[in-house]
Each structure stands twice: as structure tokens, then as C-alpha cells.
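coords below, sequence missing:
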């Protein structure tokens, strides 16, 4: 790999890392190509970039971003996963793959500049995702008007039952 290719990789990774809200470094040492392809496809479905990169290039690329604190922890072979909109989605994809594959491991990460260890990333994976949170908020917002409408519908229904009973009484008499 020549100097120009390295500079291009650093620039691309720096642009992605600057936009990313979460960066997670993983160990992929003994994964086969098929297993790595499965992981990449799962990451792609979740809107996550997963890239195997040399440590020195990753250090240089992450240096001037929120995830610059990760640079001092790079050792051995590693890959960087970058999530943009939903940090929980990235954590869930990696944690699920970690459970399925014993050769894969999550090393550490950075959530908006704050360092996360392996356990921190796994705890993040246990949280509800952004769509789940939005649906629960929407359900809560809809509950109040729905209950209000049901309350008045029950009042009208009981009034209608009373009028029907009076009508039947008068017809019987």
C-alpha cells in the first residue's frame, strides 16, 4: 500500500468518524471470510460502517474526532464499526454477533466522545432502540386523548341505555 492510498483511507475514515455518534473497536482475528461477510451484511442493514483498518491508520484517522480517545488503546488486529444515527443499533448488532460467534469480541468503544469498555457496549445493546423509544412515546401521547374519548363515549352510551329503558317502559305501559 503506497502513501497516497494510505492518505485516502485516513481521509475517508476521518470523515466517517467525524459524522459518527458511536465508534466501536472489535477483534476479528480468527474469523473466516464468510463470518466476516455475515457481520458486514448485518452492519450494513443497521446503517453501520464496519471496516478493517491498520492500527496506525485508525489512530491518525480518529485523532481529530470525538473518538480520538480510542487511539491510545489500539493493539493487534482490529476493526472499527461506526454508527451514525442510532448508537444502540450498532451495539445490538455487535453484541448479538458476539453471542453467536465465540471467536469475535468487542474490545472498547466511544459514545459521543465518552470511552466505553466491552461491558459498556454490551449494556448499551440492552437499551431499547430509537424506533422502540419513539413508539413508546407515541403510545403514551395517544393514551390521554384516547382515554378522554372513551370516557365521553361511555357517558353517552349510558345515557342512551337509560333513554332506551325509559322508552321500553313507556311502550310496555
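Right, received. Where do you want to start? The structure displayed is predicted, hence computed values, not measured ones.

hey, let's count contacts and neighbours off CA atoms from now on
OK.

Which strand or helix spans the residue sitting nearest the centre point of the chain?
Closest residue to the average C-alpha location of the chain: residue 89 at 2.0 Å, with CA atoms, centre = their mean. Under the criterion of DSSP states H and E, residue 89 resides in helix 87-100.

Equivalent analysis for residue 122, please.
Assigned by DSSP H and E, residue 122 falls in helix 118-126.

the inter-axis angle of the longest helix belonging to the chain versus helix 87-100?
When the chain is parsed with DSSP state H, its longest helix is helix 130-172. Counting by axes from the mean of the first three to the mean of the last three CA atoms, to 10 degrees, helix 130-172 lies at 110 degrees to helix 87-100.

mind listing what the closest residue in space to residue 109 that isn't next to it in sequence touches?
With CA to CA, 6 or more residues apart in numbering as the criterion, residue 109 has its nearest non-adjacent residue at 3.9 Å, and that residue is residue 24. By CA atoms under 8 Å, 6 or more residues apart in numbering, the contact set of residue 24 is 80-82, 106-110, 121.

try residue 16
With CA under 8 Å, 6+ apart, residue 16 has these contacts: residue 82.

Could you rerun that using 10 Å?
10, 23, 49, 61-62, 65, 82-84 (CA atoms under 10 Å, 6 or more residues apart in numbering).

dropping in the other structure now:
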């Protein structure tokens, strides 16, 4: 019979899985307490949360929530980064921290929008622009097209006005 605290932990993990868009799995062997605090702070700033759970309990919770199996990354000292909105900013924070910590933090993979992702996929997600950056790029493109159309329309009307002015000057002469 399972112990009550394990049942409670599985329920807590299931709650995290159900209320978020995904989870990244990271290995933290060799991470100091100060580094862990710094990483947690950086992740909180981008709407993510890092938790440490037993791998077996996470396996049970993923199975109960009908999530893809990621058993190949659930080994050793593992932390789980749950994110609520888009995966880009948490992935960027993890990638930057992993590079800064010189291999102490290892990105193993995870689940993003109901699909299993590898460490390479997480790295590719980190290289994508954020939602705000994409919206800014789209707004810039729309603004550029609108300006070009305005210049063209203005050019036609001013060209027509010059032609009429020249014809009136010729007739007057």
C-alpha cells in the first residue's frame, strides 16, 4: 500500500501538469544552492517554476495525466521546470544558465504542448523569437506595407496634379 505523502506528491505533480503548458526536464548534478536560487529566480521572472520530485512519482503522474512517456530522461538528480504560457522564454533562461554554469545544468528534454521533446528540441525552442518579438516584427512589416502604399497613392495623385499643371501652363502660353 502506498504511503499517503507519496499519494499527495503524485497529486501535486498531476496538478502542476494539468495547469501548465509543459515541463522541461533538467539534470542539476553539481548545482550549488546559490546557483539553484539564481536559476529559480530567473525562471520565475519568465513565468516558470522549478521543482524537484522523485522520478518514479513523476512517471506515475505523467501516466495518470495521459502525457507522453519520457522515461529516457527520468534518471539521476532531476528537476522539473513547469511553464504556464509559451515555452520560448523558459527555454532561453535554461539554455543561457546552462551555458553560463559550464555544464553543471544539463537540459534533458521534456514535454511541450502535449508532445515529448528532446534536449535538441528545447535548444531549438530557445533560439526562437518570443511572442512579443514576433508581434513587433509583424507590426513593423504591416507598418512598412502601409507606408509604401501611402507613398504610391500619393505619387499617383501628385503626378496627376503635375500633369494638369503643365497642361494648363501650355494652354495659357
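Ah, there it is. For clarity, every value in this text was computed on a predicted model and none was experimentally measured.

where does the TM-score land?
Taking TM-score structural alignment, normalised by the length of the first structure as the basis, the two superposed chains have a TM-score of 0.80; 166 aligned residues with a CA RMSD of 2.7 Å.

List the buried residues in the helix holding residue 89 of the first structure.
87-95, 97-98 (16 or more other CA atoms under 10 Å).

which secondary structure element contains residue 58 of the first structure?
Secondary structure (DSSP H and E) places residue 58 of the first structure in helix 55-62.

In that helix, which residues are buried?
Result for helix 55-62 of the first structure [16+ other CA under 10 Å]: buried residues 55, 57-62.

do stretch 66-82 of the first structure as well
Neighbour count says stretch 66-82 of the first structure has 66-71, 74, 78-82 buried, by 16+ other CA under 10 Å.

Map residue 57 of the second structure across to the first structure for me.
With TM-score structural alignment as the criterion, the equivalent of residue 57 of the second structure in the first structure is residue 57.

Looks like its match contacts residue 51 (just checking).
No: taking CA atoms under 10 Å as the definition, residue 57 of the first structure is not a contact partner of residue 51, at 11.7 Å.

Can you check which residues contact both of the two?
With CA under 10 Å, 6+ apart as the test, residue 57 of the first structure and residue 51 both reach residue 13.

Spit out the contact partners of residue 121 of the second structure.
91, 108-110, 112, 127.

mean deviation of the helix holding residue 58 of the first structure from the second structure?
Once fitted to the second structure, helix 55-62 of the first structure is off its aligned match by 1.6 Å on average (mean CA distance after the TM-score superposition for the first structure).

about what we covered before: ok, so of the buried residues of helix 55-62 of the first structure, who is nearest residue 115 of the first structure?
residue 62 (13.3 Å; CA to CA).

Pull up the gap between that closest one and residue 46 of the first structure, please.
From residue 62 of the first structure across to residue 46 of the first structure, the span is 22 Å (CA to CA, to the nearest Å).

Can I get the buried part of the contacts of residue 121 of the second structure as one ChimeraX selection?
Entered in ChimeraX, the line below selects the buried ones among the contacts of residue 121 of the second structure, by 16+ other CA under 10 Å:
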select :91,108,109,110,112
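
Distance to residue 163 of the second structure for the contacts of residue 121 of the second structure - can I get that in a markdown table?
What follows is these, written out as a markdown table (distance: CA to CA, whole Å):
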| residue | distance to residue 163 of the second structure |
| --- | --- |
| 91 | 60 |
| 108 | 69 |
| 109 | 67 |
| 110 | 67 |
| 112 | 62 |
| 127 | 53 |
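
related to what we said a few turns ago, show me the contacts of residue 16 of the first structure that map onto helices.
Those of these lying in helices (DSSP H): 10, 61-62.
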